[in-house]
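Participant: test case, fold it:
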Amino acid sequence: MVTLDDGNACVRRYACEALGKITTKTATSEVINRLVSALGDDDEYIRMSACRCLGEMSEKVATSQIINQLVIALEDGHVGVREHACEALGKIGKKAATKEVINRIISALRDNHEHVKMSACRYLDKMNEKAATSDVINQLVIALEDESAGVRRYAYEALGKVGEQAASNEVIDRFLMALGHDHDDIGKYA
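Facilitator: Model (predicted):
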């Protein structure tokens, strides 16, 4: 645990990564608190590693404090931190499907970076009907027009899992158009 306080950023980063690999044995309150603290580190790679590690611990860390800290990380200035915060929230599961989290994920769908948008779609895909608000569906429909094939793919997958709430004429028309789409395998995901 001393290595998480090391003056060398590389040592702190490797300590976070090592904890992520042995999470089943390390999910103590002390480790979790240190990882939450690492979310505020000056080094973006340490913040990214802390998000990844907390995501690997998933249900063991599913407290409102951890979820709130990961939600704050969705606003981080580094794209990798935002991406891994989305992924971690998705791994935590339905406990992270609160209205506040879903609203922040909707904001992540409008991020400038495709990896953040893809992670946001994957989060919504895991939440199924729990995230099926009209705002979510509208943002996923907008994501169907994204320039990134990856974002479009995950938006289709998420809309498919949201259930009947997404079954508007517009969404159905988009799926039908995508079925004839031969670029980037989009038709396969529709």
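Participant: drop to CA atoms for contacts and neighbour counts, all remaining ones
Facilitator: Will do.
Participant: what segments of the chain are strands?
Facilitator: Chain-ordered strands for the chain, with DSSP state E as the definition, do not occur.
Participant: what are the ranges of the helices in this protein?
Facilitator: Assigned by DSSP state H, the chain shows helices spanning 9-21, 23-26, 29-38, 44-57, 64-73, 79-92, 99-108, 114-127, 134-143, 149-162, 169-179, 186-189.
Participant: show me the contacts for Glu44.
Facilitator: Counting by C-alpha atoms under 8 Å, 6 or more residues apart in numbering, Glu44 touches 78, 80-81.
Participant: can you lay out those as a markdown table showing distance to Ile102?
Facilitator: Rendered in a markdown table, the data for the contacts of Glu44 read as follows (distance: C-alpha to C-alpha, whole Å):
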| residue | distance to Ile102 |
| --- | --- |
| His78 | 20 |
| Gly80 | 19 |
| Val81 | 18 |
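Participant: quick check on those: which are buried?
Facilitator: For the contacts of Glu44, a neighbour count by 16 or more other C-alpha atoms under 10 Å gives the buried set as 80-81.
Participant: now, which of the contacts of Glu44 sits nearest Val116?
Facilitator: Taking C-alpha to C-alpha as the measure, Gly80 is the one of the contacts of Glu44 closest to Val116, at 7.8 Å.
Participant: any figure for the gap between the nearest residue to that closest one once chain neighbours are set aside and Cys86?
Facilitator: Distances taken as C-alpha to C-alpha, 6 or more residues apart in numbering place Met48 nearest to Gly80, at 6.2 Å, with adjacent residues excluded. Distance from Met48 to Cys86, counting by C-alpha to C-alpha, to the nearest Å: 11 Å.
Participant: here's the other one to compare against:
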Amino acid sequence: MNEDNNLQYWLEMLRSPDINDRIVAVKTLQHLGDEETINALIIALKDEHLTVKKIAISALWEIANPVAIPALIECLSSSDTDIRAEAASALSELITQDELLLLLDKLQSNDVNLQLNILVLLRKIHDIQCLPYVLPFLESKNPELREAAVTTLRYINQLEKCPQALNLIFDREASVRRAAALTLEHLQDAEVMTILCQALTNDSDWQVRRNAAKSLAIHENHQAISALETALNDEHWQVRKSAAQALQKIPNIQVMPRLIQALTDEYADVRKEAVIALGNLAHPDAINPLQQALDDPDREVSIQAQRAIQKTQANKNFLP
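Facilitator: All right, here's what the predicted structure looks like:
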């Protein structure tokens, strides 16, 4: 049997009413793994049995020919979670700028699963042309779509301002607020600092507060000092840790007393970040507290305390 006849044989097997025949056929096509099998594997994507579909997706992923991309995109509408996940994984490696218009076209469908996956795939392309297509999803009634859209904004090149994204940090769904807090790290709208400070000090969800602190660390703006100082008293240790990390970026003598208090925090991670922040202040009044931190039960804290002391003593403004 020559190669063409061999391929035709397995193609006929894919049409068999017996599921075992179809599984054998698609596995064989996967094993052959060459360009000639692509059309047959695309046909297998329409099989009613999930096993056949999944093997076909994996095979097309391995062959990595972009001709299969439109068919794989259709799999993102599948009612089966595994099929959608497998297709999304394959597409995340196959998608390029060349498929941008195709993705934007599919984004306008009414299928939520397809829309969610397209929003994620657009993060691979980073193109500012995506923006007008993503913005409507910020107002979607579906919180998953709002979260996916505000996250995708982080990946769009040259995006500095996006007023439509700002209010999502006050969204009724915590998952959306968490995503928005991280996205605001990338935006330069005039209100960003005020909104992040509000989220840091007032949001009921500790992950939103932590994410707000992380974004404030990126902005390195002294306008955030008071909010970060307040956050050093937050009930959740990860928020306190992130606040101390942000204060390392914007040293300010105002927060030194609170940073010194943080040296007795019950969590070593918080104590370590407070020590580093005090080292960046390089103020002589921090020497004694830092010397006490040399005896901290956590070795990393004591190591960082030694470095902070050396940094303070090396400061040209330090007078012993």
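Participant: so which of the contacts of Glu44 of the first structure persist in the second structure?
Facilitator: Contacts conserved in the second structure for these, counting by both residues aligned by TM-score structural alignment, their matches' C-alpha atoms under 8 Å: 78, 81.
Participant: what helix or strand is Leu119 of the second structure located in?
Facilitator: With elements delineated by DSSP states H and E, Leu119 of the second structure resides in helix 112-121, which encompasses its position.
Participant: what residues does the residue nearest the centre of the first structure make contact with?
Facilitator: In the first structure, the residue lying closest to the centroid (C-alpha atoms, centre = their mean) is Cys86, at 1.8 Å. Shown in contact with Cys86 of the first structure (C-alpha under 8 Å, 6+ apart): 70, 74, 105, 116, 119-120, 123.
Participant: okay, the counterpart of His84 of the first structure in the second structure and Arg172 of the second structure: tell me how far apart.
Facilitator: Taking TM-score structural alignment, His84 of the first structure has Asn211 as its aligned residue in the second structure. Going from Asn211 of the second structure to Arg172 of the second structure by C-alpha to C-alpha gives 17 Å.
Participant: the two: which has the busier surroundings?
Facilitator: Neighbour comparison, Asn211 of the second structure and Arg172: the larger count goes to Asn211, with 27 against 10 (by other C-alpha atoms under 10 Å).
Participant: with adjacent residues omitted, what lies nearest to the residue mapped onto Met118 of the first structure from the second structure?
Facilitator: When the second structure is aligned by TM-score structural alignment, Met118 of the first structure is paired with Lys241. Nearest residue to Lys241 of the second structure, sequence neighbours excluded (C-alpha to C-alpha, 6+ apart): Val270, at 4.5 Å.
Participant: okay but that neighbour is in contact with Ala262, surely?
Facilitator: Yes - using C-alpha atoms under 8 Å, Val270 of the second structure makes contact with Ala262 at a distance of 7.0 Å.
Participant: which of the contacts of Glu44 of the first structure sits closest to Thr63 of the first structure?
Facilitator: For those, the closest approach to Thr63 of the first structure (C-alpha to C-alpha) belongs to Val81, at 19.7 Å.
Participant: before we move on, back to that, which of the contacts of Cys86 of the first structure has the most neighbours?
Facilitator: The residue in the contacts of Cys86 of the first structure with the most neighbours, by other C-alpha under 10 Å, is Ala120 (34 neighbours).
Participant: gap between the residue nearest to Lys241 of the second structure and Thr151 of the second structure?
Facilitator: As defined by C-alpha to C-alpha, Val270 of the second structure lies at a distance of 28 Å from Thr151 of the second structure.
Participant: cool, Leu131 of the second structure as well?
Facilitator: 12 Å.
Participant: more neighbours: which of these two?
Facilitator: A count of neighbours by other C-alpha under 10 Å puts Thr151 above the other of Leu131 of the second structure and Thr151, at 23 against 17.
Participant: would you mind finding the match for the residue nearest to Lys241 of the second structure in the first structure?
Facilitator: Aligning on TM-score structural alignment places Val270 of the second structure opposite Val151 in the first structure.
Participant: before we move on, back to that, closest to Arg52 of the first structure among the contacts of Glu44 of the first structure?
Facilitator: Checking the contacts of Glu44 of the first structure against Arg52 of the first structure with C-alpha to C-alpha, the nearest one is Val81 at 9.0 Å.
Participant: is that closest one in contact with Asp43, as I believe?
Facilitator: No - counting by C-alpha under 8 Å, Asp43 is not a contact partner of Val81 of the first structure; they are 10.4 Å apart.
Participant: in the first structure, what stretch matches the helix or strand harbouring Leu100 of the second structure?
Facilitator: Here Leu100 of the second structure is covered by helix 100-107, with elements defined by DSSP H and E. Mapped onto the first structure using TM-score structural alignment, helix 100-107 of the second structure spans no residues at all.
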